[in-house]
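Q: Mind folding the following:
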Amino acid sequence: MEDEATERHDDATALEHLRTLLRIPTVSRLDESRIDWARFDEFIGALEELYPLVHRELVVDVVDGHALLMRWAGRRPEREAVLMAHYDVVAADDPAAWTHPPFDAVVTGAGADAIVWGRGTLDDKGAVAAILEAVEQLLRAGFVPEHDVYLSFGHNEETAGSGAASLVAELSSRGVSPRLVLDEGGAVIENVFPGVRRPSAVVGVSEKGMANISLTVEQSGGHASTPPRMTATTRLARALVRLNARRFPASFTAPNIEMIRTIGAHSTPLLRFVFTRVDTFRRPLLALFARLSDETNAMVRTTAAVTQLRASDSANALAERAVAVVNTRIAIDSTVDETLSHFRRAIHDPLVVVAASTPSEPSPVSPSSGEAWQLISESISAVYPRAIVSPYVMLGASDARHFTTISPFVYRFTPFEMSSDERATLHAIDERMHVATFLSGIRFYRTLIERL
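A: Predicted structure coming up:
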């Protein structure tokens, strides 16, 4: 009974800690002059107050202004592991559209139906809090890890990612080559594969590359009452239509194939026969993935989405410069250069200048076997025994990509159950998660740390 009471107290405390952190709007922006850095300082101060044992027993360093690196000394210093998350969040610029205010951390429901609402629950303060709760609880129990464990918390993952790059540089200067790095990424999800009734725990063994590709048209302006046949904006619009009409080619990479075989083996008999014979049914399966959902389509090709448009500042003046920014996620069997070549071929207009900013090549593929994979897989199964553990390629970009320079064992998994509705709130209105899954995340990190 005492253990149950302690667990209930720990769970209630953990939830309140998460709510405290969610209420601090650590919003990162591309234009850093618009960032309220006092909020980031407030967050760092809150961590020290909420997790006193962590700050007493671990060596805490601040890197690149606001990124955090915490070293938990083990019995032996070699064979280190790094647990990662980031504490910056994207903006919630229309709070009136939310069911509950984005930075109020409202809890609704009770028991299994309890939900905590707020920007950062899933991306990624939930993981920050879960890691720190796990470490604090283990410290309270007198646990000492066998090997050094580093906690790495970036402060600008949503924008520049310089915090993670600086953290890697710091670890590299210390000669740290981790045997395991775990960042945000896949999750415990359902209804991704037809015929599969069990949840799937998808662990990112790589991530797609990324580039913000600008399309720029410059030409003479003038009064809007006497427009030429082809204005800058018309030429830009034509380029975007051409680009949209010429999708990137679809293909299955090695992690795709392993994921299909692994998860598909648990489908209905007919579908299981197809999914476990990917090579035989490659062409129809590619067509299926391209149509099944936006998510499965993104698994098999480079994607391009227009996210920003800029032209004239005046309603009655022709634009002298029209610009579109296309956020591009590059398949792991491609490159930034190949992506730029595809843009130019599709647009087929030398007056549309194509250029990439903040390019990042796809990440190397980490092994889906061996010690590091087993540590993660067994820890998932201990907390989510029904889940099918499978590798996959992360569709977004994360701080983990920087760590591939110091370790070949970099994985991307957020230990939370996420429904399709909840996944749709990432970077969107009404971000939220079930309280029970946050608590399961703490148990996952505890289990993993005890095995390291």
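Q: drop to CA atoms for contacts and neighbour counts, all remaining ones
A: Noted.
Q: residues making contact with the longest helix seen in the chain?
A: For the chain, the helix that runs over the most residues, judged by DSSP state H, is helix 2-22. Outside helix 2-22, the residues within contact range by Cα atoms under 8 Å, 6 or more residues apart in numbering are 43, 46, 50, 103-106, 116, 118-121, 125-126, 129, 133, 435, 439.
Q: Sitting in strands, which of those do you find?
A: Within these, residues falling in strands by DSSP state E are Val116.
Q: Buried among the contacts of helix 2-22? Need that as a selection in ChimeraX.
A: The ChimeraX selection below is limited to those of these classed as buried (16 or more other Cα atoms under 10 Å):
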select :43,50,103,104,105,106,116,118,119,120,121,125,126,129,133,435,439
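Q: The stretch 51-200 of the chain: helices as residue ranges?
A: Counting by DSSP state H, counting those that start in this stretch, the stretch 51-200 of the chain has these helices, from start to end: 52-57, 125-140, 162-173.
Q: Output those helices in CSV; the columns should cover distance to Ser220.
A: What follows is those, written out as CSV (distance: least, Cα to Cα, whole Å):
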stretch, distance to Ser220
helix 52-57, 60
helix 125-140, 48
helix 162-173, 38
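Q: which one of those helices has the most crowded surroundings?
A: Compared across those, helix 125-140 shows the largest average neighbour count, a mean of 22 (mean count of other Cα atoms under 10 Å).
Q: pretty sure Glu133 contacts Ser440?
A: No. The pair Glu133 / Ser440 is not scored as a contact, 11.5 Å apart, by Cα atoms under 8 Å.
Q: Checking my notes, Arg291 in a helix, right?
A: Yes. The assignment for Arg291 by DSSP: H, G, I helix; E, B strand; the rest coil puts it in a helix.
Q: Next, the structure of the following sequence, for comparison with the previous one:
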Amino acid sequence: MIKKIIIGVVGIVLILVAVIAFKTITNTPKTIQAEQINKANIDADAVAQRLSQAVQIKTISVSHNAPVAQAEFKKLHALIDASFPLVAQKLTKEVFGNHSLLYTWQGSDASLQPGILMGHMDVVPVEAGTEQNWEHPPFSGKIIDGTIWGRGTLDDKLSVFAILEAAEYQLAQGFSPKRTLYFAFGHDEEIGGENGAGKIAEHLKNQGVNPAFTLDEGMVVVKDIMPGISQPIAFIALAEKGYLTLELTASAEGGHSSIPPKATAVGKISRAIARLEENRLSASLQSPVSDMLETLAPHMPISLKAVISNRWLLDPVLVDQLAKGKTTNAMVRTTTAATIINGGTKDNVLPSTARATVNFRLLPGDTIEDIVEHVNSVVDDPDVTAKIMQGNNPSKVSSSDSDSYRMIEKTVREVLPDVLVSPGLMLAGSDTKHYEPFSENSYRFIPMRFGPKDIARVHGTNERIYIDNYAEIIQFYIRLMENSGT
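A: Sure thing, here's the model as predicted:
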């Protein structure tokens, strides 16, 4: 009897090994031949100068309570009109929220759903005290050694100007799109976009516009980030994580520090944060991250390919490994980040309240209500309350099988033939959330080339872009406008 059991177990193990080996060996890269195209003749010096001028204009979004930089946006609008005269002459321009721009390029085929190309004109401030750490001043627009330096070169004036450069080029060539194209440029994306993209989206929805796709900032072309893959990867984000900021307030008896209570307000808020960090939300692997891994698995080393190719058996192992990395962890769970803590005014005075700000980035499938319930359950202290300061739920997951996705993918392969293309998940936020309620599919991608050290430049120090890459981005939009009619 025991011998039969042993033989049976060995047989099962051998079958499992055979299945794992078969699925791993047969998971091979697809052969995709990109069309050879004649690329546009772009004057690299001229386009760099125009972006440099835009960077020098300080369209900074500070906070919801701070005034809009009206004079700076007026300068930027004037620069756009002067830099792109054919766009100004032949496209319809509307202004929303006093500073955001919507251009309409009417297509020749009314049966085709329109497309919306997006970007935002505002930038984040430079952190006080870090100015001296910049190789070139953050609003200098310095052009040196084939590089443009300054705020907006990555996030996100480059998108605005690249789209306009592409449109100006196509207008000069006599091109007219089959599909109506909208160019939507917000002025307050860095503080939520309600008065910019929110107003534009509301207008388009009221006009009955039903776009086939939107394409906004988001993911990029990365190299040397995915293990075992040396080829650059263009990640087209199918979704973006949600955003939630909670303010936790702990209450306790105030008074003189010489006779403190057993639990102070500062102690209670500290305990609350510690509990949240010790009891993070669970990790799971779902679309679009699962789509990304399955797309890239054929290009990975055999060990990783074996695990991903056999998720039916090894999914817990894969999730556990992903949760150990900083970036990959953010792909498989709703993250928890305590960012601000306040309490007390003097060393010998007990504060009656202490506060902490906690930011969550929600994985598709989670909701704000889920997170608030989690926080209250984990903190488990009647003297600590949670208040929602700002939040939006995660986006829906757009299709990677749609005609629109395939059009974007095709364009990437034609303009950047050296890259792999994969679905992805945007970990930060964008103006896309305002268009989602009436957009069939929403994608987030700019073909910026990033190495491992470049991610920190976004919202950080030494933001810059190589002119050669900027020209590639313009080429991408030029070709996308041509492919949009197919």
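Q: Just the angle for the longest helix of structure 1 relative to helix 125-140, thanks.
A: 140 degrees (axes from the mean of the first three to the mean of the last three Cα atoms, to 10 degrees).
Q: Any buried residues in helix 2-22 of structure 1, and which?
A: For helix 2-22 of structure 1, the neighbour count (16+ other Cα under 10 Å) marks 11, 14-15, 17-22 as buried.
Q: Stretch 385-404 of structure 2 now?
A: Buried residues in stretch 385-404 of structure 2, counted by 16+ other Cα under 10 Å: 385-386, 391-400, 404.
Q: next one: the longest helix of structure 1 to chain centre, how far?
A: When C-alpha coordinates are averaged (Cα atoms, centre = their mean, to the nearest Å), helix 2-22 of structure 1 and its chain have centres 26 Å apart.
Q: One more: stretch 19-36 of structure 1?
A: The chain centroid and the centroid of stretch 19-36 of structure 1 are separated by 17 Å under Cα atoms, centre = their mean.
Q: Surely Leu215 of structure 1 forms part of a helix?
A: No. Per three-state DSSP, Leu215 of structure 1 lies outside any helix segment and is strand.
Q: State the distance from it to Met394 of structure 1.
A: Per Cα to Cα, to the nearest Å, Leu215 of structure 1 is found 26 Å from Met394 of structure 1.
Q: where's Arg242 of structure 1, which helix or strand?
A: Counting by DSSP states H and E, the element that carries Arg242 of structure 1 is helix 232-245.
Q: That helix vs structure 2 - mean distance after superposition?
A: On superposition with structure 2, the average gap between helix 232-245 of structure 1 and its aligned counterparts reaches 0.9 Å (mean Cα distance after the TM-score superposition for structure 1).
Q: CSV for the buried residues of stretch 385-404 of structure 2, including distance to Ala356 of structure 2 and secondary structure?
A: Below are the buried residues of stretch 385-404 of structure 2 laid out as CSV (distance: Cα to Cα, whole Å; DSSP: H, G, I helix; E, B strand; the rest coil):
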residue, distance to Ala356 of structure 2, secondary structure
Thr385, 11, strand
Ala386, 10, strand
Gly391, 16, strand
Asn392, 20, strand
Asn393, 21, coil
Pro394, 23, coil
Ser395, 27, coil
Lys396, 30, coil
Val397, 32, coil
Ser398, 35, coil
Ser399, 38, coil
Ser400, 39, coil
Ser404, 43, helix
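Q: could you dump those residues to CSV with distance to Leu112 of structure 2?
A: Shown next, in CSV, are the buried residues of stretch 385-404 of structure 2 (distance: Cα to Cα, whole Å):
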residue, distance to Leu112 of structure 2
Thr385, 51
Ala386, 47
Gly391, 34
Asn392, 31
Asn393, 30
Pro394, 29
Ser395, 25
Lys396, 23
Val397, 23
Ser398, 19
Ser399, 18
Ser400, 19
Ser404, 12
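Q: Check the residues you listed and tell me the two furthest apart.
A: Thr385 and Ser404 (44.9 Å; Cα to Cα).
Q: Contact partners for the alignment partner in structure 2 of Ala298 of structure 1?
A: Superposed on structure 2 with TM-score structural alignment, Ala298 of structure 1 falls opposite Ala330. Residues near Ala330 of structure 2 by Cα under 8 Å, 6+ apart: 323, 427.
Q: go again using 7 Å as the cut-off
A: Ala330 of structure 2 makes contact with no residue, according to Cα atoms under 7 Å, 6 or more residues apart in numbering.
Q: How about the one 10 residues further on?
A: Contacts for Ile340 of structure 2 were tallied using Cα under 7 Å, 6+ apart; they are 356-357.
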